[in-house]
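Student: Below is the structure, and that's it, no one-letter string:
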């Protein structure tokens, strides 16, 4: 009993670190894009994210991680990652942090839909009902964007769809690849894919900006590391409901750093999306 409780507390600790790192990265992204273009910020995020792994892989004597038999697949994944992160960063610079976080909570819903299309997975009717309700929650949030042609808000929704497509690729093809290899090649190819767009409106970053971008790249790897440590100690189904702590953290960070506060429509949409996502998690792991 006590070892299980201790493992759960440790997993909760790592999960909280992952949530804090994710929200901190959002703050850094909103801050640094005031002086650099979005594509340039994404490029440095990817390139620093891959470079920081080189000494780690070399030190661990796992040089084979630099070799892969699925290079075209990693390139495709890097392309989708570049598109998703560009859309996400664009929306993040224009939309409240809490709103972007809530839209991201719809990721499991989009994964279910895409899995039924591309992986031919059977989805039970209660899951489809929850999916429809979740889209109603998204409609609460996106409705002002449709009325007022709010492109950044729609970009956040599209970014969530592309991230869900990445999850499908991971589930189908990347299951046997080492995690460090996946992160390294994904960041490397994403930086290559986004570089031509970033170079089109290139601005020479200052030394402080490069330091901040380096922190952003390291932070993106730390998010995944913390989450993997958490999931290694406890089941995903146990920790999934606790992920919604991120909404509270993003609201606090948004208020402290950018004087942001969610609207009533956003709160209503959040309640529907979170409730549906929790139901989907429970139903799949009951």
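Tutor: Received it, and whenever you're ready, just let me know what you need. On a predicted model such as this, the values are computed, not experimentally measured, just so you know. Residues are numbered from 1 along each chain as shown.
Student: going forward, measure contacts between C-alpha atoms and count neighbours the same way
Tutor: Noted.
Student: now stretch 242-256: how far from the chain's centre is it?
Tutor: Taking C-alpha atoms, centre = their mean, to the nearest Å, the mean C-alpha location of stretch 242-256 is offset from the chain mean by 15 Å.
Student: try stretch 151-161
Tutor: That offset, for stretch 151-161, works out to 13 Å (C-alpha atoms, centre = their mean).
Student: List the buried residues in that stretch.
Tutor: 152, 153, 154, 155, 156, 157, 158, 159, 160, 161 (16 or more other C-alpha atoms under 10 Å).
Student: Same question for stretch 46-56.
Tutor: Buried, per 16+ other C-alpha under 10 Å, within stretch 46-56: 46, 47, 48, 49, 50, 51, 53.
Student: Mind listing residues that contact it?
Tutor: With contact meaning C-alpha atoms under 8 Å, 6 or more residues apart in numbering, stretch 46-56 is reached by 180, 183-185, 187-188, 190-191, 213-214, 217-218, 220-221.
Student: same thing with stretch 153-171?
Tutor: With contacts defined as C-alpha under 8 Å, 6+ apart, stretch 153-171 is touched by 77, 80-81, 83-85, 87-88, 90-92, 94-95, 100, 103-104, 106-108, 110-111, 114-115, 142, 145.
Student: Please repeat the previous calculation with a cut-off of 6 Å.
Tutor: Here stretch 153-171 makes contact (C-alpha atoms under 6 Å, 6 or more residues apart in numbering) with 84, 87, 88, 91, 104, 107, 110, 111.
Student: second one coming, line it up with the first:
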């Protein structure tokens, strides 16, 4: 898959990136880290929006704007042929997982700080690594398991279960994690035949349709300012999914997932500068462990890919 991904004319990777980083694994990890920044920008924008708008209307609005952004570029010229897929059943399955997981996520993010939301989401790689081994046939080596486990220890230090009372936001965020992990596993399966652009297009179409009933039940007429924020959320979200789906084409999903641990850094910064919350010592200690585990796995995987080319 790595070689075909490098030569795929539909790849979102710049040619200069391929020349500077010949290793597909290294490029995959870099794209995943960059996607994480966009996703945390999306999370911060959504948190600002749900302060004044119904969370599930925001979810529908974000996907509707995203579809309006991506559709003209993909359909120009070739029309529907540009987004033809033989895996519509898998796209539909992913839409079920994605909608279920993110209904819980959008409700939760209105109730808890971004850093806590990011920390709770870090349990996702446990489910993804296990699912990749069980359902995708990937070889999950000891280095990857160790990175996931060490990173999750950092998450436990931040969340401190048993010492801090759980609220409904925390419970819903925890419930969303395995469902979102299932959506990511289906996305990895889709990359075998579909380009990242096609995958994000169908994700946008189906998510818009799936979230529409929730939006109708809690309809809100947005102001022009709120429409602008929804558009910004769509840009962040679509870029994040394009980059992450491209990362899945280049690297095993179990190798990519530990990079999401870096999200605690971006989430903590947004909490401080946008919402006036500062992380405590436990958050910084847990984040340090998380970043260290992510850095080690990225370095080890790059070295392994270099030896394989040699």
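Tutor: On my side now, so go ahead. Since the structure is predicted, the reported quantities are computational estimates derived from the model, not experimental observations.
Student: one step back: how about the buried residues of stretch 46-56 of structure 1, which pair is most distant?
Tutor: Farthest-apart pair in the buried residues of stretch 46-56 of structure 1 is 46 and 53; separation 11.2 Å (C-alpha to C-alpha).
Student: Structure 2: which residue goes with residue 137 of structure 1?
Tutor: Matched to structure 2 by TM-score structural alignment, residue 137 of structure 1 sits across from residue 154.
Student: Which element, helix or strand, includes the residue lying closest to that match once chain neighbours are set aside?
Tutor: Leaving aside its sequence neighbours, residue 154 of structure 2 sits nearest to residue 286 (C-alpha to C-alpha, 6 or more residues apart in numbering; 4.0 Å). According to DSSP states H and E, residue 286 of structure 2 maps onto helix 281-309.
Student: Show me what counts as buried in that helix.
Tutor: 282-284, 286-294, 297-298, 301-302.
Student: Tell me the one among these nearest to residue 54 of structure 2.
Tutor: The nearest one, if we look at the buried residues of helix 281-309 of structure 2 relative to residue 54 of structure 2 and count by C-alpha to C-alpha, is residue 283, at 29.3 Å.
Student: And stretch 202-222 of structure 2, how far out from the chain middle?
Tutor: Between the centre of stretch 202-222 of structure 2 and the centre of its host chain there is 20 Å, according to C-alpha atoms, centre = their mean.
Student: Identify all contacting residues around that stretch.
Tutor: Here stretch 202-222 of structure 2 has contacts from 56, 57, 60, 63, 64, 67, using C-alpha under 6 Å, 6+ apart.
Student: rerun that using 8 Å as the cut-off
Tutor: Applying C-alpha under 8 Å, 6+ apart, the contact partners of stretch 202-222 of structure 2 are 53-54, 56-61, 63-64, 66-67, 83, 91-92, 94-95, 98-99.
Student: What residues of the longest helix seen in structure 1 count as buried?
Tutor: Secondary structure assigned by DSSP state H gives helix 2-32 as the longest helix of structure 1. Within helix 2-32 of structure 1, the residues that count as buried by 16+ other C-alpha under 10 Å are 8, 10-12, 14-32.
Student: gap between the nearest residue to residue 283 of structure 1 once chain neighbours are set aside and residue 134 of structure 1?
Tutor: Leaving aside its sequence neighbours, residue 283 of structure 1 sits nearest to residue 127 (C-alpha to C-alpha, 6+ apart; 7.8 Å). Distance of residue 127 of structure 1 to residue 134 of structure 1, given as C-alpha to C-alpha, to the nearest Å: 10 Å.
Student: Of the two, give the one with the bigger neighbour count.
Tutor: residue 134 (25 against 20; other C-alpha atoms under 10 Å).
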